[in-house]
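Student: quick one: sequence plus predicted model below, questions after.
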Amino acid sequence: MKRISIIAAICLFALGTNAQKRGNKIEITPKTKGTEAKVGTEVSIKRGWRSARVTTQDGQIVPCQLDDINGDGTADVVFFIGEAGKRHIITLSKDEPQEIYEPQVYAELMLTNKKIKEENKQDLYISQLTVDNGTNPYWMLHHHGTAFENEQVAYRIYFDHRQTVDIYGKNNKGLELRQTQFYPDAEQKAKGLGDDVLWVGQTLGLGTLRGWDGYKPLMLEDVAHRSQRIVARGPLRTIVEVKDEGWTVTPGSSPITMTTLYTLAADERHCTVDIRFEGNAADREFVTGIINVKNSTEFSDGKGLRACWGTDWPVSAKDSVGHKRETVGLGIYIPEEYVVRQMPADKDNYPIIVRPRNNHLRYFITFCSANESWGFKSDEEWYRYLVEWKKTVK
C-alpha cells in the first residue's frame, strides 16, 4: 500500500491522482504505479473542519481519520485507505462529530507507576513528554518510550540519547500492545501473544538515525530539548513525533533541530521515517542502517535497499530467563537521492551514510519475525519480498 499526499486548495491534483474540491466536498481517485489494490491517501485541508466522511462513488463508506499534524488543535489532513482507480468523495463538516471506526492501529506512551509491580498493568498514559538537556527519562517511562502497532507488527522508540527503534514480533495478527504493554506475562505467551524479538543495545537497531563524524555513529548526547509526542492514534494510522531541539551533533558545531515523524498505517509491515531539519544540515552527513544480528546473512541491491536475517537472544544475558532465541528479518530502503555511500558491515551494524536534501530526509523501515503464522521462514523468502516491497514505497 502506497501513501500519496494531495494539497486541498480550490483545485486539487497530483501525479497519479485526479481530485477536485467543491464547497465541503473533495472528489479524488487514488492511483498507484504498483499493483496495490488499496492506497493510503492523505489530503490536506484548511482549518475549521470538525469531521470528515469518505464514501466511494457507489455510496460505500470508507473509514477515515482526521489528523492534527502540527499540534495546533485543529485538523490538518484527512487520511483514508481507498481502492486504487476508484473515485472517492470526502465530505467535510464543521458541525457533525467524527464517526468512530474500528481501530486497526494503536499507540501508547506511559510513565511507570511504581505502585504497580506487573509490567503489563501500567496505567499512567500520557500523550507527549519534553525534557531538558541532561535529563534522561528512559527508566521512568514504561517500555522506555512510545510504542505503536498495527495488526502485523509493533515498534518502540527509546527516549534517551540513543533514540533507537526497537521491534516487537507477533505470532498471530491482531492488536495486543494494550494487553501486553510490550512485556507479555507467561499466561499471555501461552495464549500466543507476541514479545520483544530483538536486542538493540548501542546499535542502530532498525533504521535509527544518528550523527556521523566520518568514522563512527554519534549518539544524540547534546540536545537542548528532547520530545516524543503521539500525533495520531488511528483508527487507520498512527504517527509518532520525535523532536530534538538544539542538537549539537559535534562539539563546537552549530545546533540543529531535527523533527522525525514515524508513520505506521494499517495492513503494512513498514514504518515511514520522515525527517525535517532546521538549521545548517544541508552539508552534514548522518548514519542510519540496521543492526548486524548475530550470524546474520545480508542482502543489498546497491541502490538503497539493505537487509539481514539472523537469530539471537532478544534481551541481555541477565534477562534471558523466560526468553528464547529469536529469528528476525530486517530491512531498510533509503531513496538513492539521500544515500552518500553504503559502509561495510561491522560487528554492530550494516551502516549507510546519508545526507539530507533541502533539510529533508525520508526512508522506510520494515521487519518480520519467524514466529509469524502468516509470515516468512527463510532469508530467501524475506529478501524476495523486500525487492517487491521497495517498488511500492518509492
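Tutor: Noted; the coordinates are in hand.

Student: use CA for all of it now, contacts and neighbours both
Tutor: Will do.

Student: for the nearest residue to residue 255 once chain neighbours are set aside, give its distance to residue 276.
Tutor: Excluding the flanking residues, the one nearest residue 255 by Cα to Cα, 6 or more residues apart in numbering is residue 248, at 4.4 Å. From residue 248 across to residue 276, the span is 16 Å (Cα to Cα, to the nearest Å).

Student: and for residue 83?
Tutor: From residue 83 over to residue 276 (counting by Cα to Cα), the distance is 30 Å.

Student: before we move on, the earlier item: got the contact list for the residue nearest to residue 255?
Tutor: 222, 223, 254, 255, 256 (Cα atoms under 8 Å, 6 or more residues apart in numbering).

Student: so residue 286 makes contact with residue 361?
Tutor: No: using Cα atoms under 8 Å as the test, residue 286 is too far from residue 361 to be in contact (10.3 Å).

Student: okay, and the common contacts of the two?
Tutor: residue 355.

Student: neighbour count for the two, which is higher?
Tutor: residue 286 (23 against 20; other Cα atoms under 10 Å).

Student: how about the residue nearest to residue 141 when sequence neighbours are not counted, what does it touch?
Tutor: Distances taken as Cα to Cα, 6+ apart put residue 111 closest to residue 141, at 4.4 Å, once the chain neighbours are dropped. Contacts for residue 111 (Cα under 8 Å, 6+ apart) come out as 123, 124, 125, 126, 140, 141, 142.

Student: adding distance to residue 174 and secondary structure, write the contacts of residue 248 out as TSV.
Tutor: Converted to TSV, those look like this (distance: Cα to Cα, whole Å; DSSP: H, G, I helix; E, B strand; the rest coil):
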residue	distance to residue 174	secondary structure
222	39	coil
223	37	strand
254	45	coil
255	42	coil
256	39	strand
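
Student: one more to weigh against that first structure:
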Amino acid sequence: MKTIALVVMTVMAMNVYGQNKTDISLMRKGSGTQSSEVASETGDLYSQMEHHGPAVENEWIGLRLYFDHKGSIDVYNKEKPGLELAAAGWYPTVEQQNEGWGADYYKVGSTVGLGGIRLWDGQKVLSLTPVTMRTARVRKEANQSYMEMLSEGIPYCGDTIDVLVRVTVFSGMREAKVEAFAFSSHPVQFYTGVNYHKGMQTKQGDDYICTWGIHPEDVAASQLNIGAGIIFNPADFASIAKGPKQYEMVSKPTKYLETWITSSCEREAELNSMEALVKYLEDYSK
C-alpha cells in the first residue's frame, strides 16, 4: 500500500501538464446528454441509465457503479490502452470488438463485483437499501476522474446512516482507488471483495486477492480470460474468507475504508496471464 501512495504522487506530478487519459460518463438512456449528477428517491435508476449508472475509465479499464441497491462495481476490459467510452459506450458493436475495441467481459451477477461496497451488521450482509435518496456524480479533473454514489437514509444497527462510495481512476496508473465513507454516529463495518466463477484461478496474498479466468458473460462477441485484483491493508479487516461466489471481506468498525482494484485480459500486451497478474500485485508488497 505504501508503494501505491508513492506511485500516485509520482503519476500526479508527471501528469500536471500532460494529457488526461481518463474520462467519465453519466447519461439517462436516450438523452444523448452527459450529466454531472443524477438523483432518485427510490434509489434505483438501473434501467433508466446508460451502462446502468455512472462510469469512469483510464487507458486500461472502464468501471461502472450500478445505480441500485447492489453497490456492485463492474469492469469493461480493453485489449489496448486508450479511451473508448465516449466513442463506443459500454457495449461496442461486434465490428468494433473485432477491430480491437474492449468489451463487457466481466460478470458481476448478485455479487459485489470488483471491490463493490455493502455493509455488515455482525451477522449478515446488508445492501445499501432502502434509501431516502441515492445520488450519482461524476467529475473529470486535471489528471484523474471519479464517480461516486451517495446512499442516504440507510437503516443500520438501530441507526440511520449515509454511505458514500467513490471510485477514482488516474492517468498513467492501472489501479483505481475505491473509498467508502460512513456518515453515521458510530463506526460501521463495510463488506467488500472480488467475485469469481467456476473454473477460475484464485489467489490470496498478504495484501491482495486476485482471480483469473472466463466470466460467463454473453454480451461480448467472444469470451476472454479476465484477471481482477483487489489490494488492501490487512489491518483494516476483521475477516477475509473465500465464499462460494466471491471473497468476502469484512472491515473492522470504521467510518472510512480504502482499497485499490485493477483488471486485465488475455489479449493485453502485459498482464495477459495469471502469473503476470500475480507478479504485478506482489510487487506492491515489496
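Tutor: In hand now; what should we look at? Computed from a predicted model, the values in this text were never measured in an experiment.

Student: could you find the counterpart of residue 49 of the second structure in the first structure?
Tutor: Alignment note (TM-score structural alignment): residue 49 of the second structure maps to residue 141 of the first structure.

Student: tell me if I'm right that that match and residue 110 touch.
Tutor: Yes: counting by Cα under 8 Å, residue 110 is a contact partner of residue 141 of the first structure at 5.8 Å.

Student: settle it for me: which of the two has more neighbours?
Tutor: Legend: neighbour count by other Cα under 10 Å for residue 141 of the first structure and residue 110, higher for residue 110 (22 against 18).

Student: is it true that that one touches residue 128?
Tutor: No: assessed by Cα under 8 Å, residue 110 of the first structure is found out of contact with residue 128, at 9.3 Å.

Student: quick one: what's aligned to the residue nearest to residue 141 of the first structure in the second structure?
Tutor: Match for residue 111 of the first structure (TM-score structural alignment): residue 28.

Student: the first structure: which residue goes with residue 203 of the second structure?
Tutor: In the first structure, residue 203 of the second structure lands on residue 299 (TM-score structural alignment).

Student: hang on, I meant residue 213 of the second structure
Tutor: That one, residue 213 of the second structure, aligns with residue 310 by TM-score structural alignment.

Student: what does residue 170 of the second structure give?
Tutor: So, by TM-score structural alignment, residue 170 of the second structure is matched to residue 265.

Student: the closest residue to that match other than its chain neighbours: neighbour count?
Tutor: Ranked by Cα to Cα, 6+ apart and with sequence neighbours excluded, the top spatial neighbour of residue 265 of the first structure is residue 237, at 4.0 Å. By the measure other Cα under 10 Å, the count of residues near residue 237 of the first structure is 28.

Student: residue 237 of the first structure and residue 271 of the first structure: what is the separation?
Tutor: 10 Å.

Student: if I look at those two, which residues touch both of them?
Tutor: 263, 264, 265.

Student: show me these that map onto strands.
Tutor: 263, 264, 265 (DSSP state E).

Student: output these as JSON lines; include the columns neighbour count.
Tutor: As requested, these are exported to JSON lines (neighbours: other Cα atoms under 10 Å):
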{"residue": "263", "neighbour count": "19"}
{"residue": "264", "neighbour count": "28"}
{"residue": "265", "neighbour count": "27"}
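
Student: how about TSV for those, with distance to residue 40 of the first structure added?
Tutor: Output for these, formatted as TSV (distance: Cα to Cα, whole Å):
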residue	distance to residue 40 of the first structure
263	12
264	11
265	8
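
Student: what helix or strand does residue 138 of the second structure sit in?
Tutor: strand 133-140 (DSSP states H and E).

Student: what are the contacting residues of that strand?
Tutor: Residues contacting strand 133-140 of the second structure (Cα under 8 Å, 6+ apart): 22-26, 36-44, 53-56, 67, 145-153.

Student: of those, grab the buried ones for ChimeraX.
Tutor: To isolate the buried members of these in ChimeraX, using 16 or more other Cα atoms under 10 Å:
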select :22,23,24,25,26,37,38,39,40,43,44,53,54,55,56,67,145,146,147,148,149,150,151,152,153
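
Student: the stretch 101-250 of the second structure: strands as residue ranges?
Tutor: For the stretch 101-250 of the second structure, applying DSSP state E, counting those that start in this stretch gives strands covering 118-120, 125-126, 133-140, 144-156, 159-170, 176-183, 189-195, 201-204, 208-214, 225-231, 237-242, 246-251.

Student: so which of those is nearest residue 102 of the second structure?
Tutor: strand 225-231 (11.9 Å; Cα to Cα).

Student: name the element the nearest residue to residue 52 of the first structure once chain neighbours are set aside belongs to?
Tutor: In space, and not counting its chain neighbours, residue 52 of the first structure is closest to residue 92: 4.5 Å by Cα to Cα, 6+ apart. Counting by DSSP H and E, the element that carries residue 92 of the first structure is strand 88-93.

Student: what about that strand, distance to the chain center?
Tutor: 27 Å (Cα atoms, centre = their mean, to the nearest Å).

Student: sort out which residues of that strand are buried, please.
Tutor: For strand 88-93 of the first structure, using 16+ other Cα under 10 Å, the buried residues are 88, 89, 90, 91, 92, 93.

Student: cool, stretch 4-13 of the second structure as well?
Tutor: 4, 8, 11, 12.
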